[in-house]
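Visitor: Got a predicted model here, sequence first, then my questions.
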Amino acid sequence: MSVQQLIETDRAFNEMAQREGTGKAFIAYAAEDPVLIRPGQMPLLGRGPFVEAFSQVKGAVLAWEPLRADIARSEDLGYTFGRYQVRENGAVTAHGVYVSIWKKQPDGSWKFVLDGGGATPEEVRAP
């Protein structure tokens, strides 16, 4: 497994969000017991609460771009981090950075086990 393949997984995750909606994509790419770090709130823990929360996501469009990734020597755990934008009615209303921790699944696919991010005062430039 190459680092590039993990970046491509994160890009495919974003592409699904653009085509089918943020909620659907987050549910599809989350592992069985995901953790979502939410600024100013307790983390969202577990598949049930995660699916419930993301089933209700509508309106704003979240788009992101992975900027860097790495995987463990064991090739079963990795991370991506990058930048994101939120758009409402075509206008950018927020931007920030994110990190996702990915775990290789028994079928060979990658699902995130932890995701979190935070807003930045201005758009983050690629390193």
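Guide: Noted; the coordinates are in hand. Keep in mind the model is a prediction, meaning the values are calculated, not measured.

Visitor: Every contact and neighbour count from this point should use C-alpha atoms.
Guide: Will do.

Visitor: so is the nearest residue in space to residue 71 that is not next to it in sequence in a helix, a strand, or just coil?
Guide: In space, residue 71 comes closest to residue 78 once its chain neighbours are excluded; the distance is 3.9 Å by CA to CA, 6 or more residues apart in numbering. Secondary structure of residue 78, reduced to three states by DSSP: H, G, I helix; E, B strand; the rest coil: strand.

Visitor: In addition, the following structure is provided for comparison:
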Amino acid sequence: MTTQLYTRAAMVVALLAATACASAPQAGAGADRKAALDGLLAADRAFASASAWTDLVSGISAMFAADVVMPLPNGTFAESAEAATAAMRENPANATARAEWAPVRGGISADGQHGFTFGYMTVRQADGTSTPAKYLAYWVRQPAGWRVAVYRRARRPEGEVSTALLPPALPDRLVPPSANRAAVEAHRASLDAAERAFSDESQTIGLGAAFAKWGSDDAMNIGRGATFTLGATAIGAAIGEGSPGPSQVSWAPDRVIIASSGDLGVTIGRIRQNTPPADASAPSSFPFFTIWRRPTPTSPWRYVAE
């Protein structure tokens, strides 16, 4: 990869991301909800377009916020752009691979400052081989434009998928961002409590039933197949398969990121086995993050992507 291509990639990122940021309507100014989401999708696509000109690590890390959180294969979290970038560089193949992706769904908060996207990715190696993948990203709008605050990508089996956009996750209306710290903290506490209640209920009704109950009708689970698992009922059936009875794992958030409008947020934490594994060398916990939304700041939280 020549210096000229790296420069071109950087210019594409800067130009397209800036354009997406500038063209995205400001919440509370009579802006159209879909147009606000289109700004986020345009930013995701702009980073994807720029990634085609550079290596996988440079392409993906370009969209990271400074404090991005990313689960790692070793069962820990990278909790900064520097740490996440270093983790991706640990795989030598990433230095010459390229990542291309396309979002298939997006959602945005009522204040227009938080959002999420998920979609399909292809990692192309220098030897011409390719690996299909999926990704899920939670975005926060910053002075420089949309940046990813929480990110996950996973390999997926070969199989036909559609990159047609799914129906968007839109708020009922847009509102101005709130500077009321007490109200924002109350929203954060309510989401923290919802995640804990989700885990608590799984201890009695089982994982499958809990995932069916606590998800929205349009929820997404990244799943193990070629495509995403869509809908709380389907997610519950997939997760509950082979796991009858009360859940054998529990979880709780260690961190909650919340939109000031109180209708969209993400919980970040660890899933722990209720009984320590017999093999002391086996991991007893795993990282997770879950994106939640609700129609209004007083409605019940339901997960929408995880």
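Guide: Good, I have the coordinates. The model shown is predicted, which means the values in this text are computed figures rather than measured ones.

Visitor: what TM-score do we get after superposing?
Guide: Scored against TM-score structural alignment, normalised by the length of structure 1, the superposed chains reach a TM-score of 0.74; 113 aligned residues with a CA RMSD of 2.4 Å.

Visitor: returning to what we had before: show me the residues around the residue nearest to residue 71 of structure 1 that make contact.
Guide: Contacts for residue 78 of structure 1 (CA atoms under 8 Å, 6 or more residues apart in numbering) come out as 6, 69, 70, 71, 72, 101, 102, 103.

Visitor: residue in structure 2 matching the first one?
Guide: It stands for residue 6 of structure 1. Aligned counterpart of residue 6 of structure 1 in structure 2: residue 191 (TM-score structural alignment).

Visitor: now swap in the fifth one and tell me
Guide: Using TM-score structural alignment as the criterion, residue 72 of structure 1 maps onto residue 259 of structure 2.

Visitor: Wasn't residue 197 of structure 2 part of a helix?
Guide: Yes. If the criterion is three-state DSSP, then residue 197 of structure 2 is within a helix.

Visitor: That one: how many residues sit nearby?
Guide: 16 (other CA atoms under 10 Å).

Visitor: Residue 145 of structure 2 against residue 21, yeah?
Guide: Yes. At 5.0 Å, residue 145 of structure 2 and residue 21 qualify as touching, with contact defined as CA atoms under 8 Å.

Visitor: Verify the contact between residue 252 of structure 2 and residue 195 for me.
Guide: Yes. With contact defined as CA under 8 Å, residue 252 of structure 2 and residue 195 form a contacting pair (6.4 Å).

Visitor: Tell me which of those two has more neighbours.
Guide: Per other CA under 10 Å, whichever of residue 252 of structure 2 and residue 195 has more neighbours is residue 195, with 24 against 21.

Visitor: how close does the residue nearest to residue 71 of structure 1 get to residue 61 of structure 1?
Guide: 26 Å (CA to CA, to the nearest Å).

Visitor: Equivalent analysis for residue 119 of structure 1, please.
Guide: Taken as CA to CA, the span from residue 119 of structure 1 to residue 61 of structure 1 is 15 Å.

Visitor: for residue 71 of structure 1, same thing?
Guide: 29 Å.

Visitor: do residue 50 of structure 1 as well
Guide: On the measure of CA to CA, residue 50 of structure 1 and residue 61 of structure 1 end up 18 Å apart.

Visitor: and which of the contacts of residue 78 of structure 1 is nearest residue 43 of structure 1?
Guide: Distance to residue 43 of structure 1 across those (CA to CA) is lowest for residue 101, with 14.6 Å.

Visitor: Tell me which stretches of structure 2 form helices.
Guide: Here structure 2 has its helices, by DSSP state H, at 3-23, 33-51, 56-61, 81-89, 181-205, 207-214, 232-240.

Visitor: Let me have those in CSV, extended by distance to residue 131 of structure 2.
Guide: Shown next, in CSV, are these (distance: least, CA to CA, whole Å):
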stretch, distance to residue 131 of structure 2
helix 3-23, 22
helix 33-51, 16
helix 56-61, 12
helix 81-89, 16
helix 181-205, 33
helix 207-214, 29
helix 232-240, 24
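
Visitor: closest to residue 225 of structure 2 out of these?
Guide: Of all the helices of structure 2, helix 232-240 sits nearest to residue 225 of structure 2, with 10.8 Å by CA to CA.

Visitor: Now do the buried residues in the top strand by length along structure 1.
Guide: Using DSSP state E, we find that the single longest strand of structure 1 is strand 91-104. Judged by neighbour count (16 or more other CA atoms under 10 Å), strand 91-104 of structure 1 contains these buried residues: 94, 95, 96, 97, 98, 99, 100, 101, 102, 103, 104.
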